[in-house]
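> Quick one: sequence and predicted model below, then my questions.
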Amino acid sequence: MQTALFDHKKALVTVCAWAIGLAIFFPILWTILTGFKTEADAIASPPLFMGFDWTLENYNEVLERSNYFRHFMNSVVISVGSTLLGLLIAIPAAWAMAFVPAKHTKDILMWMLSTKMLPPVGVLIPIYLMFRDGGLLDTRSGLVLVLTMINLPIIIWMLYTYFKEIPGEILEAARMDGATLWSEIVYVLTPMAVPGIASTLLLNVILAWNEAFWTLNLTAAEAAPLTAFIASYSSPEGLFYAKLSAASTMAIAPILIMGWFSQKQLVRGLTFGAVK
């Protein structure tokens, strides 16, 4: 009786999980399919899901009109660069918060997280003026810097959570063996937290890759990533849905592929805990 009830609950949970997953994935699927339609089919009413003539015309036009690979490289440099710079700052900061007793650690963490609640437009003008006067407008280094500052609170929060799961006795033993502060962080703490650091890296690469507000406002042409590449297909003449969908598919495909192949590492990092 109990086994049958358990099986029914498991089946119900599985069905609900698949339904939620398909509902979340459907807009992505629709975008991918629309990229293979003609403009007429893209705006057809009722919408055409599968019964349309497949074409690569939109992708050919997108590649001819825009320098996709330059935008792609800008996205790679900006997202990976900002994440690595954030990790260099966040690992020592998270170590200090996790293993050095302090009265106001939680207050500092909450203050850091509260900065993510600030509307970006509220600080756009001062940051824009600083970038303009500092020669950082439309540069990869400028975007790496601003995205590092934006995502740093999340990086520190995640690493702090993982580091807290590591027994402090292990680090104390390393100190007794003569490990310096640098050696303790690099050779003891970091290897033990590799799953957590890897998942933090992956999640923040995705956040930086998808960032649109700052990349659209602080770039023009040279450092424009794929978010600007997509926005260029929204013109005063109107929206060209098929071409816009083709451009969107080309922009999200790299990050979808990366997420697919790294999902095991991501799950392992999110469930990371110390050996008890």
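Alright, I've got the coordinates.
> alpha carbons only for contacts and neighbour counts from here, please
Fine.
> Spatially central residue in this protein, please.
Ile206 (1.7 Å; C-alpha atoms, centre = their mean).
> quick one: that residue is in a helix?
Yes - assessed by DSSP: H, G, I helix; E, B strand; the rest coil, Ile206 belongs to a helix.
> pretty sure it contacts Ile255?
Yes - Ile206 lies in contact with Ile255 (C-alpha atoms under 8 Å); the separation is 6.9 Å.
> Could you report the separation of the residue nearest to the centre of the chain from Leu256?
From Ile206 across to Leu256, the span is 9 Å (C-alpha to C-alpha, to the nearest Å).
> who does the host helix or strand of Val76 touch, helix- and strand-wise?
Remark: Val76 resides in helix 68-99, with elements defined by DSSP states H and E. When contacts are defined as 3 or more C-alpha pairs under 8 Å, 6 or more residues apart in numbering; DSSP states H and E, helix 68-99 sits against helix 140-164, helix 194-210, helix 226-231.
> Below is an additional structure, to be compared with the one above:
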Amino acid sequence: MTTHLPTVASAPPPTRNPRHRLPQPPSARRRKGWNTAWGLTAWGAGLFFFLPVAWMVLTSFHSETDAATNPPSLAAHLTLSGYREFFGSATGQSPLPALINSATASIGSTLLVLLLAVPAAYALAIKPVRKWRDVLFFFLSTKMLPTVAGLLPIYLFAKNTGLLDNIWLLVILYTSMNLPIAVWMMRSFLAEVPISILEAAQIDGAGLLTTLRRIVAPIAAPGIAATALICFIFSWNEMLFARVLTGVAAITSPVFLTGFVTGEGLFLAQVCAAATLISLPVLAAGFAAQDKLVQGLSLGAVK
């Protein structure tokens, strides 16, 4: 004979109102408030630095009369006359040679810098040489001399060797100017490369060139991209050496930009149009490498 025990109905689990939340502790609320404040501060700083750029772009679409008004008018008539003047609609002087020279000097010097800086940084970070701190300080000491102090000797050297108004002289100068910065940056990036991966590659019989090409370069790609972008920007924006050492054949974009400041006055709309177009390659390079720049501080992951 079987007996059936009475079943006790279990109470349903208490339902929680989705709108009801537990109160946050004071420290969490305080931390959230600080994060919000820092976020607003970052947005404010970004807008503050972006405002002159936005004003330059807007002024480039104004006529010279509207661009010279004080205070400037936001509702002025928009026109493309400044851009037509930049491309030589009136003078017939095309900016393409200057843009090509800037691209040649910037890209050529950046490639040379990376070709020299990566092995040097590898020796200083992963295979430390003797007195590597003194070597880093020597690289840094080359940036302590003001640029204008070496301008006269470089000019005399270029004049005596027939390198005046030669774009390859700028490539060599920009390489020497950016190499110390590149070595310092690449050394900090390569110091984060896991030694275990390099030791495993050596056990498998990989040589130095194979290690650099197939192991170090893929891991340090964000650092290489960041270094290349910095060197490209510095080379593209350099004007002092380009102004003194070039004339017609090797003129660069910054020097071409100064041609809009004449004895007749400052053509503000034309200058803004020229500055906007000359800045586009740097902006394009920054947008193209932005994912690598974000990854630049996250090196060293062992798979």
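Cool, the structure landed. Just so it is clear, the structure is predicted and the values come from calculations on it, not from any experiment.
> what's the TM-score here?
Between these two chains, after superposing, the TM-score reads 0.93 (TM-score structural alignment, normalised by the length of the first structure); 274 aligned residues with a C-alpha RMSD of 1.6 Å.
> picking that back up, determine which of the helices and strands packed on helix 68-99 of the first structure approaches Ala40 of the first structure most closely.
Closest to Ala40 of the first structure of these, according to C-alpha to C-alpha: helix 226-231, at 20.2 Å.
> average distance between that closest one and the second structure?
Its aligned residues in the second structure lie a mean 1.0 Å from helix 226-231 of the first structure after superposition (mean C-alpha distance after the TM-score superposition for the first structure).
> In the second structure, what range does the helix or strand that that helix is followed by match?
Going down the chain from helix 226-231 of the first structure, the next helix or strand is strand 234-235, by DSSP H and E. Following TM-score structural alignment, the aligned partner range for strand 234-235 of the first structure in the second structure is 261-262.
> circling back: just give me the match in the second structure for the residue nearest to the centre of the first structure.
Aligned counterpart of Ile206 of the first structure in the second structure: Ile233 (TM-score structural alignment).
> Let me see the contact set for that match.
Contacts for Ile233 of the second structure (C-alpha atoms under 8 Å, 6 or more residues apart in numbering) come out as Ser106, Val282.
> cutoff 7 Å now
Counting by C-alpha atoms under 7 Å, 6 or more residues apart in numbering, Ile233 of the second structure touches Val282.
> Okay, it and Phe139 of the second structure: tell me how far apart.
The spacing between Ile233 of the second structure and Phe139 of the second structure, counted by C-alpha to C-alpha, is 20 Å.
> now swap in Leu114 of the second structure and tell me
Spatial separation of Leu114 of the second structure from Phe139 of the second structure under the definition C-alpha to C-alpha is 15 Å.
> The two: which has the busier surroundings?
When Leu114 of the second structure and Phe139 are compared for neighbours, Leu114 comes out ahead with 22 against 17, by other C-alpha atoms under 10 Å.
> What is the equivalent residue in the first structure for that one?
Under TM-score structural alignment, Leu114 of the second structure pairs with Leu87 in the first structure.
> Please apply the same query to Glu64 of the second structure.
With TM-score structural alignment as the criterion, the equivalent of Glu64 of the second structure in the first structure is Glu39.
> Verify the stated contact: its match with Ala242.
Yes - in this structure, Glu39 of the first structure is within contact of Ala242 by C-alpha atoms under 7 Å, at 5.4 Å.
> For the two, indicate the residue with more neighbours.
Shown here are Glu39 of the first structure and Ala242; by other C-alpha under 10 Å, Ala242 has more neighbours (25 against 16).
> mind checking which helix or strand that one is in?
In the assignment (DSSP H and E), Ala242 of the first structure maps to helix 241-261.
> how much does the following helix or strand past that helix deviate in direction from helix 194-210?
The helix or strand immediately downstream of helix 241-261 of the first structure is helix 263-270, counting by DSSP H and E. Helix 263-270 of the first structure runs at 110 degrees relative to helix 194-210, counting by axes from the mean of the first three to the mean of the last three C-alpha atoms, to 10 degrees.
> and the angle from helix 263-270 of the first structure to helix 241-261?
60 degrees.
> what distance separates helix 263-270 of the first structure from the middle of the whole chain?
In terms of C-alpha atoms, centre = their mean, to the nearest Å, the centre of helix 263-270 of the first structure is found 14 Å from the chain centre.
> other SSEs contacting it?
Helices and strands touching helix 263-270 of the first structure, as assessed by 3 or more C-alpha pairs under 7 Å, 6 or more residues apart in numbering; DSSP states H and E, comprise helix 194-210.
> Check the secondary structure at the aligned residue in the second structure for Leu136 of the first structure for me.
Mapped onto the second structure by TM-score structural alignment, Leu136 of the first structure lines up with Leu163. At Leu163 of the second structure, secondary structure determined by three-state DSSP is coil.
> right, and Leu163 of the second structure touches Ile172 too?
No - distance between Leu163 of the second structure and Ile172: 11.2 Å, which falls outside the contact criterion (C-alpha under 7 Å).
> for the counterpart of Gly259 of the first structure in the second structure, what are its contacts?
Aligned counterpart of Gly259 of the first structure in the second structure: Gly286 (TM-score structural alignment). By C-alpha under 7 Å, 6+ apart, the contact set of Gly286 of the second structure is Leu229.
> so which of the helices and strands packed on helix 68-99 of the first structure gets nearest Val76 of the first structure?
Nearest to Val76 of the first structure, of all these, is helix 194-210, at 7.7 Å by C-alpha to C-alpha.
> burial count for whatever residue of the first structure lines up with Ile154 of the second structure?
Following TM-score structural alignment, the counterpart assigned to Ile154 of the second structure within the first structure is Ile127. A count of neighbours around Ile127 of the first structure, defined by other C-alpha under 10 Å, yields 15.
> Report whether Ile127 of the first structure is found in a strand, as I expect.
No - under three-state DSSP, Ile127 of the first structure sits outside any strand and is assigned helix.
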